[in-house]
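Enquirer: Okay, sequence plus prediction incoming.
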Amino acid sequence: MSAPVTAVVILNLKPDAAIEQPAHDVSEIFAKQEGFQRLSWGRWEESPDKVQMLIDWDNLESHRKFENSGADYKAVLGALKPVLVAPPSMYHIHFDPHPISAVLEAPVVALTTFYSLSATFETDIAKLLSYLEKADGFLAVSHGFIDEELAKEDGDEKGKAYLAAIGWSSVDAHVKATTTKEIADAIQLTSGGSKHVEVRHVKFKTE
């Protein structure tokens, strides 16, 4: 049996759409599925019309079984369709540690995605995280390589990607930490430049 997995879903909402009731309805459908653990969601602070969902499963097989469930899968799509301007995007990650409860309990989570990873990425990310963990306002982190190959922008070549979910006391605390020379230099080294990294802040709720 494979390890626990998180489906990371991004929803693009219609302007001023309310997601609270659809998210609750979706959670109730998920709760009936074998292998479902929890659903957490929140709007991007940088773009409130985008919603991040983290859906934890016992394993990838449980999620695939749900996708082939027929009526229940269609019911989830039906609950979300009225508030969306485009189909959801999704990928999978085996967070370490899992579950990421300590991260999601933070006042805000910085979801940092790295694309076009270098040959030294594993060493570089370990160094970066070691610096961040010492910063004022840092609370918790969970991270890992993304299962699917991704591109940051449409038209870019897809490749291996990595996601770090970092809990902070506030957005300001995170921003302040990244302006210190030690951390700023480590981010530059790890990402290879701003075009290879994406950061968004989310205040998560767990259904």
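Expert: Structure received.

Enquirer: rest of the way, CA atoms for contacts and neighbours
Expert: Fine.

Enquirer: Go ahead and confirm residue 109 touches residue 101.
Expert: No - here residue 109 lies out of contact with residue 101, judged by CA atoms under 8 Å, at a distance of 11.4 Å.

Enquirer: These two: who's more crowded?
Expert: residue 109 (28 against 14; other CA atoms under 10 Å).

Enquirer: ok, now how distant is that one from residue 17?
Expert: Distance, residue 109 to residue 17, using CA to CA, to the nearest Å: 22 Å.

Enquirer: one more structure, for comparison:
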Amino acid sequence: MILEIAQIDIKPGSEAAFEAGIARATELFRAAKGCRSFAMRRSVEKPQRYRLLIEWDTLEAHTKDFTGSQPWKDYRAMVSPYFEAPPQVEHTELTLQAF
């Protein structure tokens, strides 16, 4: 399992609109092949910073099957107008789980 972490900084004042767009986009991820879960967290210290935490079966499920697909384009159309800068994305593997 791969965890995608996308850090997204949005334009000040667009938090509610961005969150509404993400809420609509959850159905696109729910239907995506290989997508296991989708969560969003907002920074306490930097309220315009969000992190999407998306679990994929494989790296390819995200990078080949989803990225560039029509659902991905639809997702980007819902949220990209609020981006301050392009999202920073990385993929991680679990190496330790203590609790």
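Expert: Looks like it arrived, so ask away. This one's a predicted model, so the numbers in the text were calculated from it and none came from an experiment.

Enquirer: Give me the three-state assignment for residue 68 of the second structure.
Expert: At residue 68 of the second structure, secondary structure determined by DSSP: H, G, I helix; E, B strand; the rest coil is coil.

Enquirer: wait, I meant residue 33 of the second structure
Expert: coil.

Enquirer: Show me where the first structure has its strands.
Expert: Assigned by DSSP state E, the strands in the first structure fall at 5-12, 36-43, 50-57, 89-93, 108-114, 138-145, 162-168, 197-202, 205-206.

Enquirer: In the second structure, what stretch matches the fourth one?
Expert: What it means is strand 89-93 of the first structure. Under TM-score structural alignment, strand 89-93 of the first structure corresponds to residues 88-92 of the second structure.

Enquirer: so how far does that stretch sit from its counterpart in the first structure?
Expert: Following superposition, stretch 88-92 of the second structure is found to deviate from the first structure by 0.4 Å on average (mean CA distance after the TM-score superposition for the first structure).

Enquirer: Just want the most central residue of the second structure.
Expert: By CA atoms, centre = their mean, the second structure has its centre lying nearest to residue 52, at 3.8 Å.

Enquirer: Next up, the contacts around that one.
Expert: Each residue near residue 52 of the second structure by CA atoms under 8 Å, 6 or more residues apart in numbering is listed here: 4-8, 38-41.

Enquirer: at 10 Å what do you get?
Expert: 3-8, 22, 38-42, 87, 89 (CA atoms under 10 Å, 6 or more residues apart in numbering).

Enquirer: which one among these gets closest to residue 79 of the second structure?
Expert: Distance to residue 79 of the second structure across the contacts of residue 52 of the second structure (CA to CA) is lowest for residue 22, with 6.6 Å.
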